[in-house]
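[1] Quick one, what's the 3D model for this:
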Amino acid sequence: MPSNDEEFMNPLQLEYFRQKLLRWRSELLEESTETLASMQQENLAQPDLTDRASMETDRAIELRTRDRERKLISKIDEALDRIANGVYGYCEETDEPISLKRLEARPIATLSLEAQERHERDERTRRDD
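    Next up is the predicted model:
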């Protein structure tokens, strides 16, 4: 587990986050495979319209969830690329280190907490206009 007492993004910290991202990616891919297998076994030809509608709603929700996870896998891959390129853990806007606490909570983070808050405020301002 990385600590603030160490040099920021030393090889051990990079490997820690790389392994964390790889495990997360593997879990998401496994869930996706299970969903696909489950959907292939389902029979939507239910005689009762209510049962069929319920199954179709459940399927739509599951597909939306998997789509979000597909996008998340893409972000995980981008984070792994940043590790490989030596820029992981640094804010895209300020080049300042992203706190270890933030990276632990959200290992795909590309902005420091301050930059993220500023970005969200700007979005709200534009949305209100």
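
[2] CA only for contacts and neighbour counts going forward, please
    Fine.

[3] any idea which residue sits dead centre in this protein?
    Ranked by distance to the mean C-alpha position of the chain (C-alpha atoms, centre = their mean), the top residue is Leu72 at 3.6 Å.

[4] the longest helix in this structure is where?
    The longest helix of the chain (DSSP state H) is helix 49-85.

[5] which strands and helices sit next to that one?
    Packing contacts for helix 49-85, counted by 3 or more C-alpha pairs under 8 Å, 6 or more residues apart in numbering; DSSP states H and E, involve helix 11-41.

[6] Count the residues that sit near the spatially closest residue to Leu44 that is not a sequence neighbour.
    Once flanking residues are discounted, Leu44 sits nearest to Arg52: 6.1 Å by C-alpha to C-alpha, 6 or more residues apart in numbering. Residues lying near Arg52 (other C-alpha atoms under 10 Å) number 15.

[7] Could you tell me how many residues sit around the residue lying closest to Ser99 once chain neighbours are set aside?
    Spatially, and ignoring its direct neighbours in sequence, Ser99 is nearest to Ser112 (7.0 Å; C-alpha to C-alpha, 6+ apart). Ser112 has 22 neighbours, counted by other C-alpha under 10 Å.

[8] any idea of the angle the longest helix of the chain forms with helix 11-41?
    160 degrees (axes from the mean of the first three to the mean of the last three C-alpha atoms, to 10 degrees).

[9] compare with the first, here's sequence two:
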Amino acid sequence: MVDARNEAAKAFGFEPYQAAGDEEYMNQDQEAHFREILLAWKRSLMEEVDRTVHHMQDEATNFPDPNDRATQESEFSLELRTRDRERKLIKKIDEALGRLDDHDYGYCEACGVEIGIRRLEARPTATLCIDCKTLDEIREKQRG
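    This is a model prediction of the structure:
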């Protein structure tokens, strides 16, 4: 059985980080591990952006049939929405890389505790520990 927490790291060919028992949290080795994951993720997203641009340029056709045009516009719209979400994710990746440069990566922005290696491998752009994230989601539900 594959551990679901390690899927993000394995998706880019990285093995989960194995910390030594007395290893300090977010040392240079851990920072390098997460920098590699973030850069690989960003590179993958940027390749998707390039593919989309080329696909839209190659497939852009002025169909005489209005139904064909509508289908093409719908497909392009869906692709652009997906790329917009990825653009926002690239921004989060860049922010995470900035936190790595400042040695603030891996610590909760709300309470300052360690986010944890496994949580960061599952979601490398995480900025909140699991407790603060849970409280944040509860507040969001209550607001509507």
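
[10] got the buried residues for the longest helix of the first structure?
    55, 59, 62-63, 66, 69-70, 72-73, 75-77, 79-80, 82-83 (16 or more other C-alpha atoms under 10 Å).

[11] hang on, the earlier thing: and the counterpart of the residue nearest to Leu44 of the first structure in the second structure, how far from Thr61 of the second structure?
    Alignment note (TM-score structural alignment): Arg52 of the first structure maps to Arg69 of the second structure. Arg69 of the second structure sits 8 Å away from Thr61 of the second structure when distances are taken as C-alpha to C-alpha, to the nearest Å.

[12] residue at max distance from the center of the second structure?
    The second structure, farthest from centre, C-alpha atoms, centre = their mean: Pro64 at 40.0 Å.

[13] My assumption is that it lies in a strand; please confirm.
    No: counting by DSSP: H, G, I helix; E, B strand; the rest coil, Pro64 of the second structure is not found in a strand; it is coil.

[14] now it: how far from Gln72 of the second structure?
    For Pro64 of the second structure, the distance to Gln72 of the second structure - C-alpha to C-alpha - is 12 Å.

[15] What is the neighbour count of the closest residue to Glu96 of the first structure other than its chain neighbours?
    In space, and not counting its chain neighbours, Glu96 of the first structure is closest to Tyr90: 5.5 Å by C-alpha to C-alpha, 6+ apart. When neighbours are counted by other C-alpha under 10 Å, Tyr90 of the first structure registers 20.

[16] got a list of what Tyr90 of the first structure touches?
    Contacts of Tyr90 of the first structure were listed using C-alpha atoms under 8 Å, 6 or more residues apart in numbering, and they are 96-98, 110-112.

[17] Please apply the same query to Cys132 of the second structure.
    108, 110-111.

[18] neighbour-wise, which of the residues you listed leads?
    Cys108 (20 neighbours).

[19] gap between it and Cys132 of the second structure?
    8 Å.

[20] do Gln30 of the second structure as well
    23 Å.

[21] and stretch 81-99 of the first structure, how far from the chain's centre?
    Remark: stretch 81-99 of the first structure is offset 16 Å from the chain centroid, using C-alpha atoms, centre = their mean, to the nearest Å.

[22] And stretch 117-129 of the first structure, by the same measure?
    The answer for stretch 117-129 of the first structure is 22 Å, by C-alpha atoms, centre = their mean.

[23] which residues sit against that stretch?
    With C-alpha under 8 Å, 6+ apart, stretch 117-129 of the first structure has no contacts at all.
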